[in-house]
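Enquirer: one predicted model, sequence on top.
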Amino acid sequence: MDRKEWYLEYEIQINRPGLLGDISSLLGMLSINIISINGVDEGKRGLLLLVKNEEQIVRLESILQTMETIKITKIREPKLRDKLAVRHGRYIQRDADDKKTFRFIRDELGILVDFMAELFKQEGHKLIGIRGMPRVGKTESVVAASVCASKKWLFVSSTLLKQTIRNQLINDEYNANNIFILDGIVSTQRANEKHWQLVREIMRIPAVKVIEHPDIFVQNSEYSLEDFDYIIELRDNPEQEITYEVIQRNNFLNDEGFGGFDY
């Protein structure tokens, strides 16, 4: 039988020397291997485990619940957030009300890139929206994640280097292994019907699509936020408000171009 990964997280109740050693010894006696271990929150430790069968986990949980020094907070097959928490030593912030919305700040670009790369590696259709103010690192993070996932990225609409609005793809670009990147502002305020025909074609490809400024995108298209599998918010700091009022008030999308305004 193939071994399976499990995630164990516990909160330290009494922090005494040798506590981790005791737990490691217990895992060894139960023939459970430790893949990795790290602190994942203040006073909490997370472990990725490799087990032969679920009976080992049942026995482990039963023994750990008798220990006064720790309190089990999670024991389950690992989710992506669990793996990244152990890898980076902290949990990705998730919206309490909207479970598909994840929040990052600029200092967490490494975690963000890792998170998106893991999503990009998954097969099939996936629609990801990314919100953020100008020059916070949205497009650069998407490109970096594509590289980490060994995927080719294609700008369908963008302002990263210059204004990009594509109306067609060449044959080998219709590939489910590609990452398709669209800028919601550019597509809705500067593109023609041919571009939108291309967008609809891309939406039908079983591949990953990343939409920057998804709120503007859905306001001016037949798509809705319900169509998105993940929404990522990227800020300079936790208090920064993501707003489009400045863009709309100053009409940066003028006939002369984008005026140096990097979306």
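Expert: Done, it's in.
Enquirer: make it CA atoms for all contacts and neighbour counts henceforth
Expert: OK.
Enquirer: mind checking the SS state of the nearest residue to Thr101 once chain neighbours are set aside?
Expert: Among residues not flanking Thr101 along the chain, Ile231 sits closest, at 4.6 Å (Cα to Cα, 6 or more residues apart in numbering). Assigned state for Ile231: strand (three-state reduction, DSSP: H, G, I helix; E, B strand; the rest coil).
Enquirer: count of residues packed around Ile231?
Expert: Using other Cα atoms under 10 Å, Ile231 has 22 other residues around it.
Enquirer: and the strands in the stretch 51-200 of the chain?
Expert: 70-76, 93-94, 101-105, 126-132, 153-155, 157-158, 164-165, 179-183 (DSSP state E, counting those that start in this stretch).
Enquirer: try it against this one:
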Amino acid sequence: MSKTEWYLEYEITKNRPGLLGDISSLLGMLSINIVTINGVEQGRRGLLILAKNYEQIVRLESILHTMDTIKLIKLRVPKLRDRLAVRHGRYIQQDADDKKTFRFVRDELGLLVDFMAELFKQEGHKLIGIRGMPRVGKTESIVASSVCANKRWLFVSSTLLKQTIRNQLIHDEYNENNLFIIDGIVSSRRANEKHWQLVREIMSLPAIKVVEHPDIFVENTQYSIDDFDYIIELRHDPEEEIKYDIVNENKMFSDSEFGGFDF
């Protein structure tokens, strides 16, 4: 019989030597294997465990509720956030009201790359938006995640190396295994109708699309924020405000002005 993976998270209420050993011994007596363990938040530990049947999990939950040294927080089939929390020792910050919005700061780029790579590995259509101020690491994180996910990335519009605005793809590039990157500001401010026709074609493909500056993108297209499956916000620090004032105040750019502004 194949084993099923579960995520266990508990908060330490009375820290004492040997507590982790007690948990490990309990799991051993129930014939539940530990796959990974790590601290996930201050005073909390997360574990990925393997159980042969659901009855083992029911017994484990019942016993854990009787222990006065810990408080059971989660015992469930692991979600992506759970796996990454154990792997990196911290939880991804998720918006309390908008569950599809996830927040990162620059010193969490490793966690961000890992998170996006896991999303990129999933098959089928997925539309991901990423917000952030200039030079915070948006495009570099997307490319690094593509590499981790073994995906070929294609810039439909970008300013990473030089201004890129594509009006067509070659035949082999219309591949649902490719990852398409669109800069909402570049497309909105500098593109022509041929470019927008290409964008519409790409949006209809059952592939991963990542849009930088999604708020500017939706202002100039028929798409809305509700069409996005995930919104990622990347900041230099938690207090930074993501603003587009400089874009909104400058509707038109000369080539030199636009080329010098790194979004």
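Expert: Perfect, I can see it now. Model, not experiment: these values are computed from the prediction.
Enquirer: just give the TM-score of the two.
Expert: Their TM-score after superposition, calculated using TM-score structural alignment, normalised by the length of the first structure, is reported as 0.97; 263 aligned residues with a Cα RMSD of 1.1 Å.
Enquirer: can you verify my assumption that the residue nearest to Thr101 of the first structure contacts Ile128?
Expert: Yes: with contacts defined as Cα atoms under 8 Å, Ile231 of the first structure counts as touching Ile128 at a distance of 5.8 Å.
Enquirer: superposed on the second structure, what's the mean shift for the helix or strand containing Gln248 of the first structure?
Expert: Assigning secondary structure by DSSP states H and E places Gln248 of the first structure in helix 245-250. Following superposition, helix 245-250 of the first structure is found to deviate from the second structure by 2.3 Å on average (mean Cα distance after the TM-score superposition for the first structure).
Enquirer: excluding sequence neighbours, find me the nearest residue to Leu30 of the second structure.
Expert: When the adjacent residues along the chain are set aside, Leu30 of the second structure lies closest to Gln56, with 6.5 Å between them (Cα to Cα, 6+ apart).
Enquirer: one more: Leu75 of the second structure?
Expert: What sits nearest to Leu75 of the second structure in space, not counting adjacent residues and going by Cα to Cα, 6+ apart, is Leu8, at 4.6 Å.
Enquirer: now swap in Gly39 of the first structure and tell me
Expert: Of all residues not flanking Gly39 of the first structure in the chain, Arg45 sits nearest, at 4.3 Å (Cα to Cα, 6+ apart).
Enquirer: the one you found -> the second structure?
Expert: Following TM-score structural alignment, the counterpart assigned to Arg45 of the first structure within the second structure is Arg45.
Enquirer: mind checking how far its match is from Asp262 of the second structure?
Expert: When Cα to Cα, to the nearest Å is the yardstick, Arg45 of the second structure and Asp262 of the second structure sit 41 Å from each other.
Enquirer: the two - which one has more neighbours?
Expert: Each of Arg45 of the second structure and Asp262 had its neighbours counted (other Cα under 10 Å), and the higher figure belongs to Arg45 (21 against 14).
Enquirer: in three-state terms, how would the more buried one be classified?
Expert: strand.
Enquirer: doesn't Thr36 make contact with it?
Expert: No: with contact defined as Cα under 8 Å, Arg45 of the second structure does not count as touching Thr36 (10.6 Å).
Enquirer: so which elements touch the helix or strand containing Ile23 of the first structure?
Expert: Ile23 of the first structure belongs to helix 19-29 when elements are defined using DSSP H and E. Helix 19-29 of the first structure makes packing contacts with no helix or strand when contacts are defined by 3 or more Cα pairs under 8 Å, 6 or more residues apart in numbering; DSSP states H and E.
Enquirer: which part of the second structure lines up with that helix?
Expert: Using TM-score structural alignment, the partner range for helix 19-29 of the first structure is residues 19-29.
Enquirer: test my guess that Arg189 of the second structure contacts Met252.
Expert: Yes: Arg189 of the second structure sits in contact with Met252 when judged by Cα under 8 Å, with a separation of 6.9 Å.
Enquirer: more neighbours, those two?
Expert: Neighbour tally, Arg189 of the second structure and Met252, criterion other Cα under 10 Å: the higher count belongs to Arg189, 17 against 12.
Enquirer: which residues does the more buried one contact?
Expert: Contact criterion Cα atoms under 8 Å, 6 or more residues apart in numbering gives 251-253 as the residues in contact with Arg189 of the second structure.
Enquirer: which of the residues you listed map to contacts in the first structure?
Expert: When the contacts of Arg189 of the second structure are mapped onto the first structure and scored by both residues aligned by TM-score structural alignment, their matches' Cα atoms under 8 Å, the shared contacts come out as Phe253.
Enquirer: format the contacts of Arg189 of the second structure as JSON lines; extra columns: distance to Arg87 of the second structure.
Expert: As requested, these are exported to JSON lines (distance: Cα to Cα, whole Å):
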{"residue": "Lys251", "distance to Arg87 of the second structure": "44"}
{"residue": "Met252", "distance to Arg87 of the second structure": "45"}
{"residue": "Phe253", "distance to Arg87 of the second structure": "44"}
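Enquirer: of the contacts of Arg189 of the second structure, which is the nearest to Met29 of the second structure?
Expert: For the contacts of Arg189 of the second structure, the minimum distance to Met29 of the second structure (Cα to Cα) is 67.0 Å, reached by Lys251.
Enquirer: for the residue nearest to Leu26 of the first structure when sequence neighbours are not counted, give its distance to Ser158 of the first structure.
Expert: Once its chain neighbours are removed from consideration, Leu26 of the first structure has its nearest residue in Leu60; the separation is 8.0 Å (Cα to Cα, 6+ apart). Remark: distance between Leu60 of the first structure and Ser158 of the first structure (Cα to Cα) = 51 Å.
Enquirer: check Phe115 of the first structure too.
Expert: When Cα to Cα is the yardstick, Phe115 of the first structure and Ser158 of the first structure sit 22 Å from each other.
Enquirer: more neighbours: which of the two?
Expert: Neighbours were counted for Phe115 of the first structure and for Ser158 using other Cα under 10 Å; Ser158 has more, 23 against 17.
Enquirer: and Asn178 of the second structure, how many neighbours?
Expert: The number of residues packed near Asn178 of the second structure is 19, by other Cα under 10 Å.
Enquirer: can I assume it is in contact with Val210?
Expert: No: the criterion here is Cα under 8 Å, and Asn178 of the second structure misses it with Val210 at 11.2 Å.
Enquirer: tell me the helix or strand right after the helix holding Ile23 of the first structure.
Expert: Sequence-wise, the next helix or strand beyond helix 19-29 of the first structure is strand 33-41, with elements assigned using DSSP H and E.
Enquirer: what comes up buried for that next one?
Expert: 33-34, 37-40 (16 or more other Cα atoms under 10 Å).
Enquirer: once aligned to the first structure, how far is stretch 193-203 of the second structure on average?
Expert: With both structures laid over each other, stretch 193-203 of the second structure and its partner residues in the first structure are 0.9 Å apart on average (mean Cα distance after the TM-score superposition for the first structure).
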